[in-house]
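> just a sequence and a predicted model for now, questions to come.
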Amino acid sequence: MIPSTLSKDTIIALATASGHGAIAIIRLSGPEAISMVNGVFKGKNLEKQASHTLHFGTIRDGEKILDEVVVSLFKGPASYTKEDVVEVSCHGSPYITEQLIKLFLRQGARLAEAGEFTKRAFLNGQFDLAQAEAVADLIASDSALTHQVAMNQMRGGFSQEIKALRAQLIHFASMIELELDFSEEDVEFADRSALRNLITQLQRLVTDLLRSFEMGNVLKNGVPTVIAGKPNAGKSTLLNALLNEEKAIVSDIPGTTRDVIEDEAIIGGLRFRFIDTAGLRETLDTVEAIGVARTKQQLQKASLVLYLFDVTSTSPAELKAELEALQLPQVPYLLLGNKQDLATPEQLAQFQEFEHLIFLSAGTKAGLDELQQTLLEQVHANEAITGDRTIVTNLRHFQSLQKTSNALLEVLQGLDNGLTGDWLAADIRRALYELGLITGEITTDDLLDNIFTKFCIGK
């Protein structure tokens, strides 16, 4: 159950990034927020001003002017936390912000804990727990797609699906609970056939949400994409081309790359984690051998593999042998025939039998656009995001959905085995509990602390 006792103190934090800047914003929230600022503000009487208004003036410590500021008023419940909120926009000097915060602390404010503003917003009913967690995802979003998913969740898209599932289960749970009150009369209020149909339908919806977590992980953490191939195939040159910077050392000497080099790039709104690896070959060089072993480890963890080969010095038979020796796990891969600008038409034509093959020149960046488009198609990111499908990106939600799925499966098995209503009710209650944990309809102080302590202080 959501805690009903809300804090009566007023909290304060720097809401903008620390360090020097043109402007810094200090945020206060709580019953005394307006009076505290008004006590040191020289300008209009803030306590007599309307909500959602801006006021220019000075903040003074006694007779000493600390700064010229603009004060923004948001009177509860029409504010982020549903409490009185004041935001003081001052000059972005760390010295000034420190002096202002110390002044407000002397006025009786308390330093906010991590995520406490959003925690208060949740406790005051501004939004549910899943939406509150999406606020952190929105702040952390670094691409168009992660931004879109976070916005959808913050505006309640995911929560609406969970609440709809829960509402349907509550109806049948209440009917079965009613049966238990009349157990001696052997009556049946919950139609078992309708219950089976509902549970089957809910199970399909939960399964779809669970499957979306893989895509959610991709959006949140990036697609781990390993660039592999023989020494001197052009792997480091390709990495530099994809990143549009000289990240890796490029040399004509085979075996230049001896360790894993990793960096990220945004392609079509999706983040890819490109991993350049040591060339795959047998070697007596101890350091290079360690690099080759690390390459094989990265291949096992990859979501996508780009296998690069030199079209000017590799025959189809050699390429087949390389791929067989590679023993790729069940991971999507693309074959990249590099140095097409140096190849003859005959050399290119001999590789027509290979699927998922793209010819390019990492040095001149020819074919790079086709590769980037193919990368997006391989991940199916555009299809997943542009549709109406909800994407699960939060591990806590995923774990609760897994437990919900297990509970629903127990209900189906109970119906098959003719279990009595009390057993069915127990499994339905377990599913309801897990769904309630996602939206915060059921929660504990430990759960809230675990979630909101991961937020930044000023949010």
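In hand now; what should we look at? All values reported here derive from a predicted model rather than from experimental measurement.

> contacts, neighbours, all on C-alpha from now
OK.

> the stretch 151-300 of the chain: helices as residue ranges?
Ranges of helices in the stretch 151-300 of the chain, per DSSP state H, counting those that start in this stretch, are 157-181, 192-221, 235-243, 286-301.

> buried deepest among those helices, which one?
Most buried of these by mean neighbour count (mean count of other C-alpha atoms under 10 Å) is helix 235-243; its value is a mean of 23.

> quick one: distance of it to the chain centre.
How far helix 235-243 lies from its chain's middle: 27 Å, per C-alpha atoms, centre = their mean, to the nearest Å.

> if you count contacts, what does that helix end up packed against?
Packing contacts for helix 235-243, counted by 3 or more C-alpha pairs under 8 Å, 6 or more residues apart in numbering; DSSP states H and E, involve strand 223-229, strand 261-267, strand 270-276.

> okay, the angle between it and strand 223-229?
Calculated by axes from the mean of the first three to the mean of the last three C-alpha atoms, to 10 degrees, helix 235-243 forms an angle of 150 degrees with strand 223-229.

> looks to me like residue 28 is in a helix.
No. Under DSSP: H, G, I helix; E, B strand; the rest coil, residue 28 sits outside any helix and is assigned strand.

> surely it and residue 13 touch.
Yes. Assessed by C-alpha atoms under 8 Å, residue 28 is found in contact with residue 13 at 6.8 Å.

> next up, a structure to set beside the first:
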Amino acid sequence: MLGKLTGWDDTIVALATPHGIGAIGVIRISGTKAIDIINSLFPSKDLSKQSTHTIHVGFLKDDDKVLDEAVVSLFKNPKSYTGEDVVEISCHGSPYIQEQVINAIVAKGARLAKPGEFTQRAFLKGKLDLTQAEAVADLIASNTEASRNTALHNIRGGFSVVLKELRDQLIQFSALIELELDFSQEDVEFADRSRFYELIHSAKKTVVELINSFQLGNVIKNGVSVAIVGKPNAGKSTLLNTLLNENRAIVSDIAGTTRDTIEEIININGILFRLIDTAGIRESKDVIESIGVEKSLEKMKAADLVLYLFDVNEETQSTVEASLLQVQSSNKNFIAVGNKADLIGEDVAQQKFSGDGVLFISAKKNAHIDLLKQRMTDKVIQGTVSTESTIVTNARHYQALQEVNKSIDDITAGLYNHITGDLLALDIRRCLHFLGEITGEITNEDRLDYIFSKFCIGK
């Protein structure tokens, strides 16, 4: 429980900006001795007498040695990120200067912070819950508009609000059930069962929506791997270059030019697609090419999406259908793309390959590439990404929500079967337990250490 974890009273320090040479470097200090330590290094002003949220300029000195001229930002508890006294030093971006300042702070009684320890302290001080803390790490790691907006939504408490409303309602009903147990011999009913049916039905809908959002959340957070597969000379490398708008892969008329997989990343409508150009799939006596074909098949099986590319001039409908059956057996999420349609005309290509689903393009002429990008996006997100709705992006949350869902099913079954109040209360407590694990109301030190160890040092 949190009460066992809140006894931290030491002072920590870390570089909050990336290592290396830059214009400035920010050093963050948090803890009970933060102001006293910096006061001993900053003779310009007595920071203990200054107001919170103020900025001060002066020289940092270690005894008579001038370390740097710096800007010192002061945040007094509890109005700081960690809820403790926090001082941030903006010094010059020399790694040597930063090291000297940090060493002086450590010598005065601070210790080097562990990864994520500032945010962990913010969590332990009640400045934010665990979902918001994890969203901080997601925001730092965000590399698209969609991932940034999703992380910001959760930092603002979007996910927390949904869970809190659900948890508060369950706690209220659980308390009434527990009260009934105290008066069990008098056969009284404090909890309105009809109202509880409505609550559980609403909770089930909310939890299922959150669970179902994880597929989209995983796409937003981690991106989508896309294997471009097909026979030799279908134009896979040309398509890769066209999608990237640069000559990344070698292109030639010689079949089998691509011997190994080439991977590049492209941002389409806020989603990262990891494009994998594979060797052409065919039987070959060439040892190197055969290895490349094996790798292509492996990439196709592991990909989130497969673009099966074929040359409309060389293939027939029967050969394409046979190849698509092979693709479908390995990966059901695919798009059939007919390339080089400009050579025979799109109308002829559509007549030659009847049926819905095939997208005709010309990778070389950049024809219908925007349509292909849109179809790729539609395949993986199946709708518009709404940053105002809560989207689950964390595997830990997803697993806990599955347990919540099972508990809700048990509660529902218990209500319909008219089980006793003590058994119903057990199911409710189990549901509350897993909701509390998501927000951090129920946790332990080992789990917290694991979660925050994945943060960067200084945050």
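Great, that's in hand. Just so you know, these numbers come straight off a predicted model, no measurement behind them.

> tell me which of residue 28 and residue 13 of structure 1 has more neighbours.
The residue with more neighbours, out of residue 28 of structure 1 and residue 13, is residue 28; 31 against 24, by other C-alpha atoms under 10 Å.

> state the distance from that one to residue 61 of structure 1.
Using C-alpha to C-alpha, to the nearest Å, residue 28 of structure 1 is found at 18 Å from residue 61 of structure 1.

> for residue 124 of structure 1, same thing?
Going from residue 124 of structure 1 to residue 61 of structure 1 by C-alpha to C-alpha gives 33 Å.

> show me where structure 1 has strands.
Here structure 1 has its strands, by DSSP state E, at 11-14, 21-29, 41-42, 53-61, 64-74, 85-92, 110-111, 223-229, 261-267, 270-276, 304-310, 333-338, 357-359.

> turn those strands into a markdown table, columns for distance to residue 325 of structure 1.
Compiled in a markdown table, the strands of structure 1 are given as follows (distance: least, C-alpha to C-alpha, whole Å):
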| stretch | distance to residue 325 of structure 1 |
| --- | --- |
| strand 11-14 | 56 |
| strand 21-29 | 55 |
| strand 41-42 | 74 |
| strand 53-61 | 68 |
| strand 64-74 | 65 |
| strand 85-92 | 59 |
| strand 110-111 | 60 |
| strand 223-229 | 11 |
| strand 261-267 | 23 |
| strand 270-276 | 19 |
| strand 304-310 | 13 |
| strand 333-338 | 15 |
| strand 357-359 | 18 |
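
> out of these, which gets nearest to residue 157 of structure 1?
strand 270-276 (20.8 Å; C-alpha to C-alpha).

> superposed on structure 2, where does that closest one end up, distance-wise?
In the superposition against structure 2, strand 270-276 of structure 1 averages 1.2 Å from its aligned positions (mean C-alpha distance after the TM-score superposition for structure 1).

> so how far is that strand from its chain's centroid?
In terms of C-alpha atoms, centre = their mean, the centre of strand 270-276 of structure 1 is set 16 Å apart from its chain centre.

> ok, and what's touching that strand?
With C-alpha atoms under 8 Å, 6 or more residues apart in numbering as the test, strand 270-276 of structure 1 has contacts from 143-146, 218-219, 221-228, 235-236, 239, 260-266, 376, 381.

> swap in 6 Å and give it another go.
Strand 270-276 of structure 1 has contacts (C-alpha atoms under 6 Å, 6 or more residues apart in numbering) with 222, 223, 224, 225, 226, 227, 260, 261, 262, 263, 264, 265.

> repeat for stretch 104-111 of structure 1
By C-alpha under 6 Å, 6+ apart, the list of residues contacting stretch 104-111 of structure 1 from outside reads 10, 11, 12, 36.

> do stretch 130-141 of structure 1 as well
By C-alpha under 6 Å, 6+ apart, stretch 130-141 of structure 1 touches 147, 150, 153, 154, 439.

> residue farthest from the centroid of structure 2?
Most distant residue from the mean C-alpha position of structure 2: residue 186, 52.0 Å away (C-alpha atoms, centre = their mean).

> quick one: it from residue 180 of structure 2, how far?
As for residue 186 of structure 2, its distance to residue 180 of structure 2 is 9 Å (criterion: C-alpha to C-alpha).
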